[in-house]
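In: Next comes the sequence, and after it the predicted model I'd like to discuss.
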Amino acid sequence: MDNQTTNEKRPVIALTGASGYIGNNLLKKLGKQADIIALSRNGDKYEDSENVTWRSADLFSLKDAEKALEGADYAVYLVHSMMPSAKLTQAKFEDMDLILADNFAQAAKKNGVKQIIYLSGIIPPDADELSRHLRSRLEVEKVLSSYGVPVTTVRAGLIVGPKGSSFPIVKKLVKRLPMMALPKWTRQKTHPIALQDVLHALKGSIGNKKLSGESIDVGGPEIMTYKEMMIDTAEVMGKKRKLLNVPFMTVKLSRLWVSVTTGTPREMVYPLIESLIHPMVANPENMDKDLSYGKISFKEAAKSALEQEEQEKKEKEEQQQKQEKDSSNSSSSSKPVISDVRSVQRVLLPEGKTASWAASRYIDWLEEFGRPLIRTSVDQDRNAKIYMLGKEPLLSLTYSHDRSNESRALFYISGGTFAKREETPGRGRLEFRQIPNSQECIIAIHEYKPSLPWFIYTFTQAKFHLWVMYFFKRHLLKQIKQENQHPKLIIEME
């Protein structure tokens, strides 16, 4: 980001994930040269400062995303949805990532944002055989670019810092295993980079016209294997470890082993380990001379990360002690847990059909599929009701005309015996969203609060919904096969 003179208006930068690992560190770096809109799902918990305005935003909501980016000149996108985002999440992370990116890109376009800066992963040359994680990262990059706002993508491999995903896993393996059996993937080449070098690249990309619409790879001064990183990490930690190469441990077995050994949730470990079949090395042809070449060595970065982690641990303990003391003198109770549901599925539409068509077809098909137990009704305003035997609807869906178009059909879950009754209307909604420049469609339920007791719901209605969506997907594929369209995509969707 170019330095601003005293007479120039300070740029306004919207920063997603501002309370997270990378976002919080980037926030500190940008605060002196820009006004920051710090975005977080719990932004209300933080206090504004002279140059930082916190906003709460659930980017699964397009309306929230639009409000979040109001007044922003630039937007930094650091969002990733590998962990569940509701009490019950029935969705693949790649489908959730797609919704988040699509909302963000549309909101950026509506608010006149000049540039989106996106932190992604290094994409190896064999792009036809990418892992789920890297394929999703590339898909997000394309979706962010679909509405005309220039996107600058900073692609990094393993980021060495006190938190995050990959380096803490390496550290935990070294810490907990005196003798480590090393699968084949630990000999794969990767290009670690220090957190500070990544922050330098992100900051330097903001407002950088040379990189508008471009992607760059970034990497540190060393190309290493995971085995070499484990050896160096053990040395920095002052531990002696015996390493044994094993040829028989598959990627599937490795991801389970890593998850159990490190205590890291499988939602995070599995996609990361699957990506290790690829060499994650920065391509010199995709590197920028000013931003791509990290200066900090792996050992130096690892030492700094471990020291910072220890310091943050002490600060967190002190803060918890203070909170416990304050809570003992207060009558305030803890915030209740919200029993909400997010369920996301991806389907393939027939050629020329849209999300709006898919919404209408789904309601009609549901009655055909469930007859004689299930029936549906749709009024002239596209409001729908779903019944099972009785006169009272199971669910009432109110169509949102002002938030819908051919590429998106949005219904609010406004009532029915299966919806929890609330004094004020909730945010529960069902949407059909077409993926830009494709015939794929996302069907998603957000923030739905069921009326059934939670235990019963998870083993009945929740399972039934997945079953229904599976057969609707099959119905659409059958229709496409009859028209002999997209044979390759049909195979992938099946």
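Out: Nice, I can see it.

In: C-alpha from now on. contacts and neighbour counts both.
Out: Noted.

In: List the buried residues of stretch 414-422.
Out: Buried residues in stretch 414-422, counted by 16 or more other C-alpha atoms under 10 Å: 414-416, 418-420.

In: So which of the residues you listed sit within strands?
Out: Using DSSP state E, 414-415 are the members of the buried residues of stretch 414-422 that sit in strands.

In: mind putting the buried residues of stretch 414-422 in JSON lines, distance to G294 included?
Out: Rendered in JSON lines, the data for those read as follows (distance: C-alpha to C-alpha, whole Å):
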{"residue": "S414", "distance to G294": "52"}
{"residue": "G415", "distance to G294": "55"}
{"residue": "G416", "distance to G294": "57"}
{"residue": "F418", "distance to G294": "54"}
{"residue": "A419", "distance to G294": "53"}
{"residue": "K420", "distance to G294": "52"}
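
In: which one of the buried residues of stretch 414-422 sits closest to G426?
Out: Comparing the buried residues of stretch 414-422 against G426 with C-alpha to C-alpha places S414 closest, at 7.7 Å.

In: Now do the contacts for the closest one.
Out: For S414, the set of contacting residues under the criterion of C-alpha atoms under 8 Å, 6 or more residues apart in numbering consists of 395-398, 425-426, 428.

In: Neighbour count added to those, as CSV?
Out: Shown next, in CSV, are the contacts of S414 (neighbours: other C-alpha atoms under 10 Å):
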residue, neighbour count
L395, 19
S396, 22
L397, 22
T398, 20
P425, 11
G426, 17
G428, 22
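
In: second one coming, line it up with the first:
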Amino acid sequence: MAQSLPRPQVVVAGASSSVGKHLLQPLSNLYDVTALSRSGLNRGNIPHLTWRSCDLFSVKDAERSLQNADYAVYLVHSRNSNATLTQARYEDMDLILADNFARAAKKHHVKQIIYLIEHIPESPAKQRRYEKSRLEVEQVLRAYGTPVTTIRTEAIIGRQSALMSTVEHWIQSRPFILLPSTTETYGCPVTMDEVIHTILASLGSKDMFSKNVQLTGSEAITYRELILRTAASMKVNKYWISLPIRMAKRWGSSQSLTTPLLSSHEQVEKNVPLNEAIRQATVKTTGNAIAKPGHRHTPSVRSVQRVPFSHHCQASGIAHDYMHWLARVGRPLLRTQAEGNKYAIYGIGIKEPLLTLTFCAEWSTPTRALYTISGGLFAAVDQHQYGRMEFRHIPHSEQGLIAIHDFQPSLPWTLYKYTQAKVHLLVMHLFKAHLHKKMTHHSKTRKRPRPAGLRMS
């Protein structure tokens, strides 16, 4: 009897998202699947499916999770941080997650990354902040050479999807169903079945490598009609009131309900009628609840700031510049001292360093310099997990990120939050201004014309 071929390995990042939870069962029928989440809790007994804990803010974790992977599905959004205190914009955290994932995919020769993204207007002037962030993530995923298949989809109708969660909340949280005039705009939402079918059809198909898939629903519907159909499916009997847009905004209308969705150029076969998709999305399930990881007992800090970053400079050069700049602007209160592969930051009149940063050559590259926060009076060092500070260049840009991860302060938490944490943000703001001034000066110097030479008579 002939032996069956080994199944390809697929890693799903963001497996606990609404799409991820619907994808795992059909995906495990065809592949050996590793589902990544922060907690790594086993969330159901499904053959060929393994849950793994993964912190994508760590390159080491990303590389460990993608080992032996043939393909990957990227469904990650960083709206929430697992740190006690987060000093960061979600766009910058998204870039770090995507960059770590793309670096790990390159190292382990992953054949394809599937990236799911909502439909985004082509004109930058019409793109919202969140949409611009999604495009940045796509660019970073492609930056290291792994083929990326981007599935651009309209709003998704499915259980716990962003659209349906918003619609259900809209219906349940008000004594009346409020219908702003902008809910008369049309969109072509897609069902969750259509999204899952498209992912499965694209995964492993060489014809789809480095391609964009436009996914739109086959039925045009207004948001008003979607809200009323959802209310009927939920068996909610309420009066509805049409409101002018200004009054609707005053009542707190959701932008996801009042922004029109543009239809894309291609359509896919409709697998589930829209009314049935709405019914399935509003069915309340019991049991198999997704357990959320508990809060960390030790307070921790994540801080990410975007700064100017010339692609001509290595990340370690920016780190050295930061240490020398800090000593200069902090004089006489602060001084920095290089000790081999370490930097120590001292306070005036204090013999022990306030912070000690140790360079990690193993996890650093020309575009990323990593330091562990290995000691100092201001750091509560955990032998199982060090805080980290990194300097990272954003691919194909003149920008970079300076980030602190998993830092545990030794000061009492309230004191730290209103002193050291505030000072760190001020220091990052001043260093950003320093880099901007430095890059502007270099740019002017390069553009300055050379004086004409004297002619010999």
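Out: Cool, got the structure. A quick note: this is a predicted structure, and the numbers were derived from the prediction, not measured.

In: hmm, who's touching the host helix or strand of E492 of structure 1?
Out: Of the helices and strands defined by DSSP states H and E, E492 of structure 1 is found in helix 487-493. By C-alpha under 8 Å, 6+ apart, the list of residues contacting helix 487-493 of structure 1 from outside reads 347-348, 477, 481.

In: before we move on, back to that, pull the most distant pair out of the buried residues of stretch 414-422 of structure 1.
Out: Farthest apart among the buried residues of stretch 414-422 of structure 1 by C-alpha to C-alpha are S414 and F418. That separation is 10.5 Å.

In: Overlap of the contact sets of those two?
Out: Shared contacts of S414 of structure 1 and F418, defined by C-alpha under 8 Å, 6+ apart, comprise L395.

In: if we can go back for a sec, and the contacts of S414 of structure 1, which of them are in helices?
Out: Filtering the contacts of S414 of structure 1 for membership in helices, criterion DSSP state H, returns an empty set.

In: what's the closest of those to A181 of structure 1?
Out: For those, the nearest to A181 of structure 1 is G428 (47.1 Å; C-alpha to C-alpha).

In: Aligned to the closest one, what sits in structure 2?
Out: Under the alignment (TM-score structural alignment), G428 of structure 1 pairs with G387 of structure 2.

In: how many other residues sit next to the nearest residue to that match once chain neighbours are set aside?
Out: Distances taken as C-alpha to C-alpha, 6 or more residues apart in numbering put F407 closest to G387 of structure 2, at 4.2 Å, once the chain neighbours are dropped. Here the number of neighbours of F407 of structure 2 (other C-alpha atoms under 10 Å) works out to 24.

In: need the contact list for whichever residue in structure 1 pairs up with F407 of structure 2.
Out: Using TM-score structural alignment to pair residues, one finds that F407 of structure 2 aligns to Y448 in structure 1. Y448 of structure 1 makes contact with 340-342, 413, 419, 427-429 under the criterion C-alpha under 8 Å, 6+ apart.

In: Hmm, D381 of structure 1 is touching Y399, no?
Out: Yes. When contacts are counted by C-alpha atoms under 8 Å, D381 of structure 1 is listed as touching Y399 (7.1 Å).

In: which of the two has more neighbours?
Out: Just comparing D381 of structure 1 and Y399: by other C-alpha under 10 Å the higher neighbour count belongs to Y399, 21 against 10.

In: My guess is the more buried one contacts I413. True?
Out: No. Under the criterion of C-alpha under 8 Å, Y399 of structure 1 is not in contact with I413, lying 9.1 Å apart.

In: Quick check: the aligned residue for F93 of structure 1 in structure 2?
Out: For F93 of structure 1, the aligned position in structure 2 is occupied by Y90, per TM-score structural alignment.

In: what's around its match, how many residues?
Out: Taking other C-alpha under 10 Å as the neighbour definition, Y90 of structure 2 ends up with a count of 18.

In: For the stretch 51-200 of structure 1, which segments are assigned as helices?
Out: Secondary structure of the stretch 51-200 of structure 1 (DSSP state H, counting those that start in this stretch): helices at 62-68, 93-110, 132-144, 166-176, 195-205.

In: Any idea which of those gets closest to D232 of structure 1?
Out: Checking the helices of the stretch 51-200 of structure 1 against D232 of structure 1 by C-alpha to C-alpha gives helix 166-176 as the closest, at 9.9 Å.

In: Can you tell me what sits against the closest one?
Out: Contact with helix 166-176 of structure 1 is made by 158-162, 180, 229-230, 233-234, 239, 241, 258, 261-262, 264, 272, as judged by C-alpha under 8 Å, 6+ apart.

In: Then stretch 104-118 of structure 1?
Out: Under the contact criterion C-alpha under 8 Å, 6+ apart, stretch 104-118 of structure 1 has outside partners 59, 62, 65-66, 69-78, 141, 143-154, 202, 205-207, 212.

In: Pull up the aligned stretch in structure 2 for that stretch.
Out: The counterpart of stretch 104-118 of structure 1 in structure 2, counting by TM-score structural alignment, spans residues 101-115.

In: That stretch: which residues count as buried?
Out: In stretch 101-115 of structure 2, residues buried by neighbour count (16+ other C-alpha under 10 Å) are 101-106, 109-115.

In: Put together a markdown table for the residues you listed, with distance to I402 of structure 2 on each row.
Out: Written out in a markdown table, the entries for the buried residues of stretch 101-115 of structure 2 read as follows (distance: C-alpha to C-alpha, whole Å):
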| residue | distance to I402 of structure 2 |
| --- | --- |
| F101 | 18 |
| A102 | 19 |
| R103 | 18 |
| A104 | 20 |
| A105 | 23 |
| K106 | 23 |
| H109 | 28 |
| V110 | 28 |
| K111 | 30 |
| Q112 | 29 |
| I113 | 26 |
| I114 | 28 |
| Y115 | 26 |
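
In: Among the residues you listed, which one lies nearest to T445 of structure 2?
Out: When the buried residues of stretch 101-115 of structure 2 are compared for distance to T445 of structure 2, the smallest value, 34.1 Å, is given by R103; criterion: C-alpha to C-alpha.

In: sorry, back to before: so among the contacts of helix 166-176 of structure 1, which ones count as buried?
Out: Burial of the contacts of helix 166-176 of structure 1 was assessed by neighbour count (16+ other C-alpha under 10 Å); the buried members are 158-162, 180, 229-230, 233-234, 241, 258, 262, 264, 272.

In: Give the aligned equivalent of T367 of structure 2 in structure 1.
Out: Under the alignment defined by TM-score structural alignment, T367 of structure 2 corresponds to S407 in structure 1.

In: Fine by me, thanks again.
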